[in-house]
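Asker: Fold the following for me, if possible:
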Amino acid sequence: MKKYYPIDKPESEWRAKLDEQSYKVLREKGTERPNTGQYYLNKETGIYECKGCGNDIFHSSAKYDSGCGWPAFTEPISPKAIDVQMDYSHMMIREEILCAKCGGHLGHRFPDGPKDRGGIRYCINSVSMDFKKEDQ
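Answerer: Prediction:
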C-alpha cells in the first residue's frame, strides 16, 4: 500500500524540479557513489533540508565523520522530519529514511553510530539535500 505525503506531485513535476542525479536518489531510491557528495566533508554550521521540498531534516550539530563515504548524522532535526520504512532491496534488511513531507528517499539508518550520541547513524545522500548556512 502506497503511503501518501503532504507534498504529492506528478513525476513529471519532480523531473522538472530536480537534476538527474537528485531525481534518481529522491524519487527512484538510488544512491550516489561514496566519497563524492558535496556535503560529505562539509563542516559549516547550518541546516540540511530535503532537496525535493525544503523540509528541514538535519542540523549540522548532529553531523559527524563516520568514515562511511556519505554524510552521517546522529539524529534528525525532529522525529517528525523523517519517515522510516523497512527496505529489503539488494538482499539486505535496512531502515530506509524518507522525507516526511514529500516521501523522497534520503538514505538509510544503521545501529552503528557513536555510542555516546545514541548509537544511530543516519547515512544520507548529499544529492537528496540542500544546505542552508547559519549566520554566525
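Asker: Every contact and neighbour count from this point should use C-alpha atoms.
Answerer: Noted.
Asker: now the helices for this protein?
Answerer: 11-17, 20-28 (DSSP state H).
Asker: Switch the ones you listed over to TSV; also include mean neighbour count and distance to Ser61.
Answerer: Formatted as TSV, the helices of the chain follow (neighbours: other Cα atoms under 10 Å; distance: least, Cα to Cα, whole Å):
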stretch	mean neighbour count	distance to Ser61
helix 11-17	12	29
helix 20-28	19	24
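Asker: wait, which of these is closest to Arg121?
Answerer: Each of those has some distance to Arg121 by Cα to Cα; the shortest is helix 20-28, at 18.8 Å.
Asker: please give me the structure for this one as well, since I'd like to look at both together:
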Amino acid sequence: MLLGLAAVPATFPLAARAASGTVTHTDAEWRRLLPPEAYQVLRHEGTEHAFSSPLDEERRAGLYSCLGCDLPLFSSKTKFDSGTGWPSFWAPLPNAVATKSDYVIVVERIEVHCRRCAGHLGHVFDDGPQPTGKRYCMNGVALRFTPGRTTA
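Answerer: Okay, the predicted model is just below:
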C-alpha cells in the first residue's frame, strides 16, 4: 500500500469519496468487495496471465476505470495493441495514476497504481508509441471498461 492514504468509509457516496481524494478499506473489506483475481492484482501486486483479459481486445471508444474505486484512468483514445497480451495505453488520464519503483524481478521497473485507492494496475515501460514513447501495460482484471465517452 502506498503511504499517506487516509481512511475514507466505503459507505460514502462515490462523489464524496472522489472529493476526499482517497478510497481505502481493510484487507478483509477489499477481499469481500473484489473478485478473487482482481483482489490479487489490485491489493497484492499480482499479474494476470497474458492474453487472458477481454479488455486486451476491446476496440470500442470508452473509459477504463479502476475496478477498486471507479476512478477513470485511461481513455480508449490512448489505447494501442502492444502485442504483449495486456491492455496497453500510451498515456493515463490527468491525475489518475501514481508510480513507484519495483525491484521484484531484481531490475528496476516502474509500477503503476491508482491514485485514489492505491490499487496495483501494472507497469509502465519506455517502449511505447509516440507521442509519449510510454507503454502503460495494465492488468485487465484491475480495470472496468465503460463504452461511450472518452474523457473523464
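Asker: want to throw the helices of the first structure into a markdown table with distance to Asn35 of the first structure?
Answerer: Output for the helices of the first structure, formatted as a markdown table (distance: least, Cα to Cα, whole Å):
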| stretch | distance to Asn35 of the first structure |
| --- | --- |
| helix 11-17 | 25 |
| helix 20-28 | 15 |
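Asker: looking at these, which is closest to Gly118 of the first structure?
Answerer: helix 20-28 (26.4 Å).
Asker: Onto which residues of the second structure does the closest one map?
Answerer: On the basis of TM-score structural alignment, helix 20-28 of the first structure is assigned to residues 36-44 in the second structure.
Asker: Comparing that stretch with the first structure, how large is the average distance?
Answerer: After superposition onto the first structure, stretch 36-44 of the second structure sits on average 0.3 Å from its aligned residues (mean Cα distance after the TM-score superposition for the first structure).
Asker: With Gly103 of the first structure as the reference, name the closest of the helices of the first structure.
Answerer: helix 20-28 (8.1 Å).
Asker: Can you work out which other helices and strands pack against the closest one?
Answerer: Judged by 3 or more Cα pairs under 8 Å, 6 or more residues apart in numbering; DSSP states H and E, helix 20-28 of the first structure is in contact with helix 11-17, strand 105-110.
Asker: Swap in 7 Å and give it another go.
Answerer: The criterion is 3 or more Cα pairs under 7 Å, 6 or more residues apart in numbering; DSSP states H and E, and the helices and strands that helix 20-28 of the first structure contacts are strand 105-110.
Asker: The strand it packs on aligns to what range in the second structure?
Answerer: Going by TM-score structural alignment: strand 105-110 of the first structure matches residues 120-125.
Asker: Please state the offset of the matching stretch from the chain centre?
Answerer: 8 Å (Cα atoms, centre = their mean, to the nearest Å).
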